[in-house]
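> Sequence first, then the predicted structure:
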Amino acid sequence: MSMPPGMPLPALLVPDCTSEKAHRAAYERAKADNSIFVCITRQGAHWNVVLDVISRPLVTDEAAKILRSAVEELVATGAAAGGADYSTEYISMHQVGSEGRAREIAAAFHAAIYGLQQLQITVPLPRQSA
């Protein structure tokens, strides 16, 4: 079962891109659909989570703070024991303990980014007064 482009993926549909061929195919598909790229990859006994907004609109600074806080909390609690790389365009979390947990994290961030971007489009930020 696949989701239409531009929709958050449920955890079970987050692709396993451990092989370079699978990673390349999923990334190219997301790019062609103008979607946010998300995947998990296996590294030894652990899993990694990767999200890339590719060419989608960036989230606001306020929304980015919320996402960064969530990334930092996952690292602090050991859910991403290998740490994380984060920017407003990219999130990568390392050494997640299980495939199920990696899928859950990937799906949650994927949905959050889509939701924040949709909210930003629907409710533009008020203009700053000089």
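Cool, got the structure.
> Please count neighbours and contacts with C-alpha atoms only from this point.
Fine.
> List the buried residues in the top helix by length along the chain.
Across the chain, the longest stretch assigned as helix under DSSP state H is helix 99-122. Buried positions in helix 99-122, judged by neighbour count with 16 or more other Cα atoms under 10 Å: 99, 101-107, 109-114, 116-117, 120.
> With adjacent residues omitted, what lies nearest to the spatially most central residue of the chain?
Of all residues in the chain, the one closest to the mean position by Cα atoms, centre = their mean is residue 51, 3.4 Å from it. Once flanking residues are discounted, residue 51 sits nearest to residue 38: 4.4 Å by Cα to Cα, 6 or more residues apart in numbering.
> on that earlier part again, isn't the residue nearest to the centre of the chain right next to residue 87, touching?
No - applying Cα atoms under 8 Å as the test, residue 51 and residue 87 come out as separate, 10.3 Å apart.
> Presented hereafter is structure B, for comparison with structure A:
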Amino acid sequence: MKAHDQRTRHRLNAFRARKDTGGVNTPGLPAPGRIDSHGPAADPLPPDLVPDATGLEAFEAACKEAMQQQAVFIAVERQGPRWTVKADPLTAPQHAISTEAYEAIREAVIHLIRTRQIRPASSAGPVYFVLYDLEGEDRARELAAALHAALYGDPGPLASCLRSS
């Protein structure tokens, strides 16, 4: 495992542990967010904590972690020179996604396709979300974190990402 992946996994586990202890802040991590009416705490996931699921082993590890946490799976993956964002709410069986969240995500995906930031084969759900062919890792992580927030009921970061594009 790469050192960057180990640091990311450690920070992600600390982030999740802080949520599990009632939101007690951990040094170096953002303050706790709000509770979403559709499921568990929806703390914003910082872009640098989005797992890199490049390669089968990393993908399986990220998916297994999401299942164990009963959290929505979210990850970025390098595919050649481009990046992909993947999200799967099936790893969080008790989590319901609102109609408003689906609509915001669908509109965002349409915008990203029309502005040629992602490939038309990208998917806006309803079960699996994937954004293909993003130009760089930073943009992929930004959109992954925003997609994660939208899936937990906060479309604000996703709208902000689109304004900055």
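Received the coordinates, thanks. None of these values were measured; they are calculated from a predicted model.
> and the residue mapped onto the residue nearest to residue 51 of structure 1 from structure 2, how many residues sit next to it?
Counting by TM-score structural alignment, residue 38 of structure 1 lines up with residue 74 in structure 2. Residue 74 of structure 2 sits with 26 neighbouring residues when counted by other Cα atoms under 10 Å.
> so what's residue 74 of structure 2 up against?
50, 51, 85, 86, 87, 88, 144, 148 (Cα atoms under 8 Å, 6 or more residues apart in numbering).
> Leaving out chain neighbours, which residue sits closest to the third one?
Distance criterion Cα to Cα, 6+ apart; nearest residue to residue 85 of structure 2, sequence neighbours excluded, is residue 76 at 4.6 Å.
> list the contacts for the one you found?
50-54, 83-86, 137, 140-141, 144.
> for residue 154 of structure 2, what are its contacts?
Per Cα under 8 Å, 6+ apart, neighbours of residue 154 of structure 2: residue 101.
> I'd like the distance between it and residue 97 of structure 2.
11 Å (Cα to Cα, to the nearest Å).
> go on, residue 107 of structure 2?
15 Å.
> higher neighbour count, these two?
Remark: of residue 107 of structure 2 and residue 97, residue 97 carries more neighbours, 17 against 14, as counted by other Cα under 10 Å.
> was I right about the more buried one contacting residue 147?
No - the criterion here is Cα under 8 Å, and residue 97 of structure 2 misses it with residue 147 at 12.0 Å.
> ok, which stretches of structure 1 are strands?
37-43, 46-52, 84-86, 90-96 (DSSP state E).
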